[in-house]
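Asker: Below: sequence and its predicted model.
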Amino acid sequence: MKIVIDARFTRTEQHDGISRYGASLIAATAKLADVTMLINDDRQLKLLPDVPHVKISSPLSPRELFVAREINKLNADVVVCPMQTMGSWGRKYGLVLTLHDLIYYEHPAPPGFLPAPVRVLWRLYHKAFWPQRLLLNRADVVATISKTTEALIKKHKLTRRPVKIISNAPQPGAIARDPEDSPEKTLLYMGSFMEYKNVETLIKGMAGLAEYSLHLLSRITPERRSQLETLVPAGAKVIFHNGVSEEEYNSLLRTCTALVTLSHAEGYGLPLVEAMALGTPVVVSDTDIFREVGGEAAAYVPADSPQDFAAAVHELEAPGVWSDRSRAGVERAAAFSWADSARQLLDVAEGIVQDRALDAASKTKR
């Protein structure tokens, strides 16, 4: 069985969530099956595993409507896209489309890196569910990364196709920190600064955490930074890093008190699992998806309460609490692995191949 995985959403300098998901899934699946990946920019290769690749048009190009013409030449049995937007007109292969979350129906502001015309279409697209249904019903199977999103897909009746989970996971080989070590009085936030991420409440909560510093790690526009800087309480320590390397991120995770996020919505929350895998406790907003990912290991607080956020951080100072949370996080993170995700993908692909073979045999008999 030949599997083609779309890697055209891979970034060229540093992974975002979708980029890391696709690259990690390719690396794990290639250990078990014949995998070829699709790219559209040679610079993407430095963030991708050493797997056979084919360069085709960009997923943001008008040519995407007819991309199946290019992919059909590869004689793939199944094509897997980590997004739901891949063109499928005239395809001759099984197709898996992925819907990570439904965040942008409730919070429709598009990611800033998209071209202006695409941002306009993005907003129009998320004003109703029917365009999503048109996209998803073109697949043989719709994949998602969590039970939370799976439930939302079913609630809103977004597809007639089977919905299967191909889960997210932390990077393999993480070595946890010593749970008996004393952490530094630092708090880390890793994520974008879009409004639904609710970074404002984290910053306001620092009024009750004078002995701690809050490190905002991701890249940020000057305009957004200026907006957030006006919210920093007097005497609070809030540090804008405007991007960190993987090495810097892991180093900070290994020394901080906790990773924190009060996001109103997420498709998964990969930074939680990355932190827990290293034995770093997490303090997060009380949402269905964070409950699914964090289990009993995380500390949950109301998303819009700076006071409850500060209290949850102070709770980690009680004797034995930080160590217990560190151990619980490592145990919880072990429930997620890319090897399991790759096996989930293969199960889905094998099912598609069997169904298409049965369908072809049925048509032949007619």
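Answerer: On my side now, so go ahead.
Asker: Every contact and neighbour count from this point should use C-alpha atoms.
Answerer: Noted.
Asker: Neighbours of Gly173, how many?
Answerer: Neighbourhood size, Gly173 [other CA atoms under 10 Å]: 8.
Asker: distance of it from Leu278?
Answerer: Between Gly173 and Leu278 the distance is 10 Å, computed by CA to CA, to the nearest Å.
Asker: before we move on, what about Asp42?
Answerer: As judged by CA to CA, Asp42 and Leu278 stand 32 Å apart.
Asker: So those two - more neighbours on which side?
Answerer: Higher neighbour count among Asp42 and Leu278: Leu278, with 24 against 10, using other CA under 10 Å.
Asker: Quick check: the gap between the residue lying closest to that one once chain neighbours are set aside and Ala30.
Answerer: Leaving aside its chain neighbours, Leu278 sits nearest to Ala176 (4.0 Å; criterion: CA to CA, 6 or more residues apart in numbering). Computed as CA to CA, the Ala176 to Ala30 distance reads 27 Å.
Asker: Below is structure B, check it against A:
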Amino acid sequence: MDARFTRMDHHDGISRYGASLIAAVARLAQVTMLIHDERQLALLPELPWVKINSPLSPLEPLVSRHVNKLGADLVFCPMQTMGSWGRKYPLVLTLHDLIYYEHPTPPGFLPVPVRVLWRLYHKAYWPQRFLLNRADTVATISHTTLGLMRQHRLTSRPIRIVGNAPQNDQAPRDSQLAPEKSLTYMGSFMPYKNVETLIHAMAELPDFTLNLLSRITPERRAELEALIPAGASVVFHNGVSDAQYSELLLRTTALVSLSKAEGYGLPLVEAMALGTPVVVADTPIFREVGGTAARYVPADSASGFAAAVRELAKPEAWAARSIASVAQAATFTWDDSAKELLAIAQQLRRQHGPDRP
């Protein structure tokens, strides 16, 4: 399993997805992790590993030269970019979302040459088709993304859902205990995340505090701070540990997001698993993840968002949403995702015969 997209100090979405899936699969099958830096091991389960080139290396197209030697029954990559030239093993590549076709600004942590290629890559669909069609099977994490992939005919390969899921190492909060008057946002500050509308809405929620948890550049923070209404309480945490994140979720009234595009929305299901209600934009992917437990509002409506928060602050409404949230989150598990990936491996093994590694 390709673990080279694991971060070295804290998880982002792709990093957490890969590490969690690796841990779940390892409970059912023998797993070897592919890494490119031993510092990644701090965020990965204790499993056998092999060090190869970085996925951003010019050598990536030839990475199969190293992987072929491992005799794998299946190689799974949590992205779609893994090199495949000369491979001798079944390969599953993953596409999480199509966000960057509509919102082409690349993540800021990428090197400048990669950001330039990123923009060019997302100007047309054919490069995506080229990458995905190199796989035997393509994985994605939601029915919403699967539908978009089929709409744009992104691959001729079978598409299977190997979904995201919350961590299950904490009990949910007591739905009868009143939460503090705070709101929690976990996510980046890229324009499509629409944090601006959350901040504008705080003008109508003077008794609430909005906690913005993720790391942020000084320039972006200054832009957002200029939008804070007079008298509003907005706190920039500039990064939190997993323990701090969970502790905040166990106190807050709701996790909130008015993001206009997501591949899944992992913070939603993480919050719901702890019994924390969510107030989110009314989008197909949030509907898929939040089910009937979430409270939905128009993405650009600051007043609609504020009204939903005030309604949720009523004790009876909050308790009902908290209970429903736990039930909805329980429909997503890493064990189910691991079993689906193993089913893919078994199917590909049968298709390619016993002589293929």
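Answerer: Yep, that arrived. For clarity, every value in this text was computed on a predicted model and none was experimentally measured.
Asker: what number of residues lie near the counterpart of the residue nearest to Leu278 of structure 1 in structure 2?
Answerer: Under the alignment (TM-score structural alignment), Ala176 of structure 1 pairs with Pro172 of structure 2. Close neighbours of Pro172 of structure 2, defined as other CA under 10 Å, add up to 18.
Asker: Thought Ala324 was touching Pro172 of structure 2, still the case?
Answerer: No - Pro172 of structure 2 lies out of contact with Ala324 (CA atoms under 8 Å); the separation is 11.6 Å.
Asker: from the chain's centre, how far out does the longest helix seen in structure 2 sit?
Answerer: Determined from DSSP state H, the single longest helix within structure 2 is helix 334-352. On the basis of CA atoms, centre = their mean, to the nearest Å, helix 334-352 of structure 2 sits 21 Å off its chain's mean C-alpha point.
Asker: and that helix, how far from structure 1 on average?
Answerer: Helix 334-352 of structure 2, aligned to structure 1 and superposed, deviates on average by 0.7 Å (mean CA distance after the TM-score superposition for structure 1).
Asker: Quick one: the residues in structure 1 that that helix pairs up with.
Answerer: Counting by TM-score structural alignment, helix 334-352 of structure 2 corresponds to 338-356 in structure 1.
Asker: Over to stretch 122-137 of structure 2?
Answerer: Residues 126-141 of structure 1 are where stretch 122-137 of structure 2 lands when matched by TM-score structural alignment.
Asker: what does stretch 79-95 of structure 2 give?
Answerer: Per the alignment by TM-score structural alignment, stretch 79-95 of structure 2 matches residues 83-99 in structure 1.
Asker: Between the two ends of that stretch, how far is it?
Answerer: Note: stretch 83-99 of structure 1 ends 6 Å apart using CA to CA.
Asker: do the same with stretch 247-255 of structure 2
Answerer: Terminal-residue distance, stretch 247-255 of structure 2 (CA to CA): 13 Å.
Asker: In that stretch, which of the residues would be classed as buried?
Answerer: 248-255 (16 or more other CA atoms under 10 Å).
Asker: quick one: what's aligned to Pro111 of structure 2 in structure 1?
Answerer: Aligned partner of Pro111 of structure 2 by TM-score structural alignment: Pro115.
Asker: count of residues packed around that match?
Answerer: Pro115 of structure 1 has 10 neighbours, counted by other CA under 10 Å.
Asker: secondary structure element for the alignment partner in structure 1 of Leu70 of structure 2?
Answerer: Counting by TM-score structural alignment, Leu70 of structure 2 lines up with Leu74 in structure 1. Using DSSP states H and E, Leu74 of structure 1 falls within no helix or strand.
Asker: burial count for Leu74 of structure 1?
Answerer: Leu74 of structure 1 - counted by other CA under 10 Å - has 15 other residues nearby.
Asker: Kindly report the same for His10 of structure 2.
Answerer: Applying other CA under 10 Å, I find that His10 of structure 2 has 15 neighbouring residues.
Asker: Tell me which residue of structure 1 lines up with it.
Answerer: With TM-score structural alignment as the criterion, His10 of structure 2 matches Gln14.
Asker: Verify the contact between that match and Leu48 for me.
Answerer: No - Gln14 of structure 1 is beyond contact range of Leu48, at 10.9 Å (criterion: CA under 8 Å).
Asker: From Leu252 of structure 1, how far off is the residue mapped onto Gln151 of structure 2 from structure 1?
Answerer: Counting by TM-score structural alignment, Gln151 of structure 2 lines up with Lys155 in structure 1. Relative to Leu252 of structure 1, Lys155 of structure 1 is positioned 39 Å away (CA to CA).
Asker: before we move on, what about Ala143 of structure 1?
Answerer: According to CA to CA, Ala143 of structure 1 stands 33 Å off from Leu252 of structure 1.
Asker: for Phe309 of structure 1, same thing?
Answerer: 20 Å.
Asker: and Thr155 of structure 2, what is it in contact with?
Answerer: Counting by CA atoms under 8 Å, 6 or more residues apart in numbering, Thr155 of structure 2 makes contact with 129, 132-133, 149.
Asker: give me that answer again for 6 Å
Answerer: Thr155 of structure 2 makes contacts with 129, 132-133, as judged by CA atoms under 6 Å, 6 or more residues apart in numbering.
Asker: His237 of structure 2 too?
Answerer: Leu213.
Asker: Next: Gln344 of structure 1.
Answerer: Counted by CA under 6 Å, 6+ apart, Gln344 of structure 1 has contacts Ile166.
Asker: How about the secondary structure of the aligned residue in structure 2 for Val283 of structure 1?
Answerer: Structural alignment (TM-score structural alignment) places Val283 of structure 1 against Val279 in structure 2. When classified by DSSP: H, G, I helix; E, B strand; the rest coil, Val279 of structure 2 comes out as strand.
Asker: To which residue of structure 1 is Met202 of structure 2 aligned?
Answerer: The alignment partner of Met202 of structure 2 in structure 1, by TM-score structural alignment, is Met206.
Asker: List the contacts of that match.
Answerer: Shown in contact with Met206 of structure 1 (CA under 6 Å, 6+ apart): Ala236.
Asker: Relative to Ala30 of structure 1, how far out is it?
Answerer: Distance from Met206 of structure 1 to Ala30 of structure 1, by CA to CA: 45 Å.
Asker: Then Ala311 of structure 1?
Answerer: For Ala311 of structure 1 relative to Ala30 of structure 1 (CA to CA), the value is 45 Å.
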